[in-house]
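1. This is the structure alone, sequence omitted:
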């Protein structure tokens, strides 16, 4: 989820980012016209306002009062030319040019308060759903992995987890042997499985990125795993790519599609006909993988 908000003297955004299945920028609702009634606050009880456990380097926590309720956010300064508002898994993140005053930043947040609160409420509801999923992290649970269902087996001694099948080509019924006691807390099981899946994702995504980049004479600045609950991948105009680690639940075709989707943005920073033509040139027959992925939400996985 992303919104770019400009102060009166701000220039257009200099670093664009495109995410899978989303327009170039997730625009907030348009302000009401003079003849329209005043907008009402988003429904539901007020959201809690509290800083995260830790802040990124050179960031600060700030709170501003709006017509609906107080809104807290992590503020960073940068060389960008406009104020950027992003609601992600960590809450509201505001990035502002060094020359913009705190009053102008507060005004931007107040102007977009309704949109921000709608996104924060959606985030909160999604986190509640994920908390319900946590209760299933136990011995015998099945987790989707490269399009197959593998079983979690607790109680195996050793210093590391092991997999009974082929690491990148599992078969139905393969088991992930966890070096955890059978009665391990669900959060400990979840964190251990997530760490293992993320390690596999890092290896496999790197291999596929290298393959497609070399085959198309392209290069990126860097890439990293993402745990976003709203997008499967993204690419910005600086050549930075993010890939959601939860793609590891899907088969190889779907993973390849997301990687190619982001690589295609290196030549077409849009979702025009030329962009889709580029995707089809790199990965013929991508449509079935795209359609399969559209039926899923990143925050709904793993499917247990």
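-> Noted; the coordinates are in hand. All figures in this text were calculated on a predicted structure; none of them were measured in a lab.
2. Could you use CA atoms for every contact and neighbour count after this?
-> OK.
3. And whichever strand or helix holds residue 87, what does it pack against?
-> For residue 87, the element it lies in under DSSP states H and E is strand 83-88. Judged by 3 or more Cα pairs under 8 Å, 6 or more residues apart in numbering; DSSP states H and E, the packing partners of strand 83-88 are strand 2-5, strand 91-97, helix 102-111, helix 113-133.
4. Which one of the ones you listed lies nearest to residue 282?
-> Comparing the helices and strands packed on strand 83-88 against residue 282 with Cα to Cα, the closest turns out to be strand 2-5 (27.8 Å).
5. packing partners for the closest one?
-> Counting contacts by 3+ Cα pairs under 8 Å, 6+ apart, strand 2-5 packs against strand 83-88.
6. Would you mind measuring from the nearest residue to residue 189 once chain neighbours are set aside to residue 193?
-> Spatial nearest neighbour of residue 189, excluding adjacent residues (Cα to Cα, 6 or more residues apart in numbering): residue 137 at 6.0 Å. For residue 137, the distance to residue 193 (Cα to Cα, to the nearest Å) stands at 9 Å.
7. for comparison:
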């Protein structure tokens, strides 16, 4: 006979989250993929757009019909949000002709070689060398390594000018793909920056670096903290506006390029 604890544990187990992809046709004729998620924690139907794409969240009791109706009713809003994020495209040897870098769009020259390597030429073009048999994963790995090298070069060029007056230096600098933040500073002094920063305007990237370095002085966002930021980056408000206008697109572009 099953024990009481086993009976209770099986009866109270939470339903798992269910995911599937559906398509919706926008007014301009485009078919857009939407991730439909049935989440036991959800209390209402919700449509959202992030750098990962469109997502329709359904509570357990919501029917698929009501979810489809909600999606159709909000097609205009969905189209506007997708336009704000930009038409992010995956990395493909056959179709990728330009890559975002430092606030611009650099032409890509594809060449065959023994190993995968991406470098910037003197004329600003990007030369992407790959073996003929290189698959999507190898291309994405080469692109990520290139972006990380470019970002570290920018950080190394900027950081020395800001170290004077800091109580300590960062213990290390990490670059990673961040979903919402642009940077963070851990208690141990590890400075983490979003890799998408190298896709945008250098002045905005430099501001995020300054912002996180100032947290070595003040861990909060007090007036004293912002005075330190202002002293080092007087145009920080312009950078903040830049992220408000272009931040979603930068994150969306990086996600599409590195996940395919």
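-> Structure received. Note that the coordinates shown come from a computational prediction; the quantities given were computed from them, not determined experimentally.
8. And residue 137 and residue 193 of the first structure? Which one has more around it.
-> Higher neighbour count among residue 137 of the first structure and residue 193: residue 137, with 21 against 18, using other Cα atoms under 10 Å.
9. Now do the contacts for that one.
-> 186-187, 189-190 (Cα atoms under 8 Å, 6 or more residues apart in numbering).
10. re earlier: translate the residue nearest to residue 189 of the first structure into the numbering of the second structure.
-> Matched by TM-score structural alignment, residue 137 of the first structure corresponds to residue 92 in the second structure.
11. sec struct for its match, please.
-> What DSSP: H, G, I helix; E, B strand; the rest coil gives for residue 92 of the second structure is coil.
12. which residues sit in contact with the residue nearest in space to the middle of the first structure?
-> Centroid check for the first structure by Cα atoms, centre = their mean gives residue 228 as the closest residue, at 2.0 Å. Residues near residue 228 of the first structure by Cα under 8 Å, 6+ apart: 88-89, 244, 298-299.
13. Tell me the counterpart residues of stretch 235-249 of the first structure in the second structure, please.
-> Using TM-score structural alignment, stretch 235-249 of the first structure pairs with 185-199 in the second structure.
14. and the residue nearest to residue 14 of the second structure when sequence neighbours are not counted, how far is that from residue 156 of the second structure?
-> What sits nearest to residue 14 of the second structure in space, not counting adjacent residues and going by Cα to Cα, 6+ apart, is residue 40, at 7.6 Å. Distance from residue 40 of the second structure to residue 156 of the second structure, counting by Cα to Cα: 46 Å.
15. And for residue 110 of the second structure?
-> Counting by Cα to Cα, the separation of residue 110 of the second structure from residue 156 of the second structure is 29 Å.
16. cool, residue 125 of the second structure as well?
-> With distances taken as Cα to Cα, residue 125 of the second structure is found 23 Å from residue 156 of the second structure.
17. out of the two, which sits in the more crowded spot?
-> Counted by other Cα under 10 Å, residue 125 of the second structure and residue 156 do not tie: residue 125 has more neighbours, with 16 against 11.
18. which residues sit in contact with that one?
-> Listed by Cα under 8 Å, 6+ apart, the contact set of residue 125 of the second structure reads 106-109.
19. Going by residue numbers, what spans are helices in the first structure?
-> Taking DSSP state H as the criterion, the first structure contains helices spanning 102-111, 113-133, 186-215, 252-264, 273-282, 287-293.
20. Could you take the ones you listed and lay them out as CSV, with extra columns for distance to residue 73 of the first structure?
-> Converted to CSV, those look like this (distance: least, Cα to Cα, whole Å):
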stretch, distance to residue 73 of the first structure
helix 102-111, 9
helix 113-133, 10
helix 186-215, 27
helix 252-264, 29
helix 273-282, 35
helix 287-293, 32
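21. Quick one, which of the ones you listed gets closest to residue 233 of the first structure.
-> Among the helices of the first structure, the nearest to residue 233 of the first structure by Cα to Cα is helix 252-264 (6.6 Å).
22. Aligned counterpart of residue 157 of the first structure in the second structure, please.
-> Using TM-score structural alignment, residue 157 of the first structure sits opposite residue 113 in the second structure.
23. What distance do you get for its match to residue 165 of the second structure?
-> Taking Cα to Cα, one finds residue 113 of the second structure at 48 Å from residue 165 of the second structure.
24. can you pull the contacts of the closest residue to residue 159 of the first structure other than its chain neighbours?
-> Here the nearest residue to residue 159 of the first structure in space, its sequence neighbours aside, is residue 179; by Cα to Cα, 6+ apart that works out to 6.4 Å. By Cα under 8 Å, 6+ apart, the residues touching residue 179 of the first structure are 154-161.
25. Repeat the analysis, applying 10 Å as the threshold.
-> When contacts are counted by Cα atoms under 10 Å, 6 or more residues apart in numbering, residue 179 of the first structure touches 153-162, 189, 192.
26. Can I get those in a markdown table including distance to residue 219 of the first structure?
-> Below are the contacts of residue 179 of the first structure laid out as a markdown table (distance: Cα to Cα, whole Å):
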| residue | distance to residue 219 of the first structure |
| --- | --- |
| 153 | 40 |
| 154 | 42 |
| 155 | 44 |
| 156 | 42 |
| 157 | 43 |
| 158 | 40 |
| 159 | 38 |
| 160 | 35 |
| 161 | 34 |
| 162 | 34 |
| 189 | 37 |
| 192 | 33 |
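27. Quick one: those as a markdown table, columns for distance to residue 111 of the first structure and neighbour count too.
-> Formatted as a markdown table, those follow (distance: Cα to Cα, whole Å; neighbours: other Cα atoms under 10 Å):
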| residue | distance to residue 111 of the first structure | neighbour count |
| --- | --- | --- |
| 153 | 51 | 21 |
| 154 | 51 | 21 |
| 155 | 54 | 14 |
| 156 | 55 | 16 |
| 157 | 56 | 12 |
| 158 | 55 | 11 |
| 159 | 53 | 9 |
| 160 | 51 | 11 |
| 161 | 50 | 17 |
| 162 | 52 | 15 |
| 189 | 43 | 24 |
| 192 | 42 | 16 |
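28. for those residues, which one is nearest residue 263 of the first structure?
-> Nearest to residue 263 of the first structure among the contacts of residue 179 of the first structure: residue 192, at 30.6 Å, using Cα to Cα.
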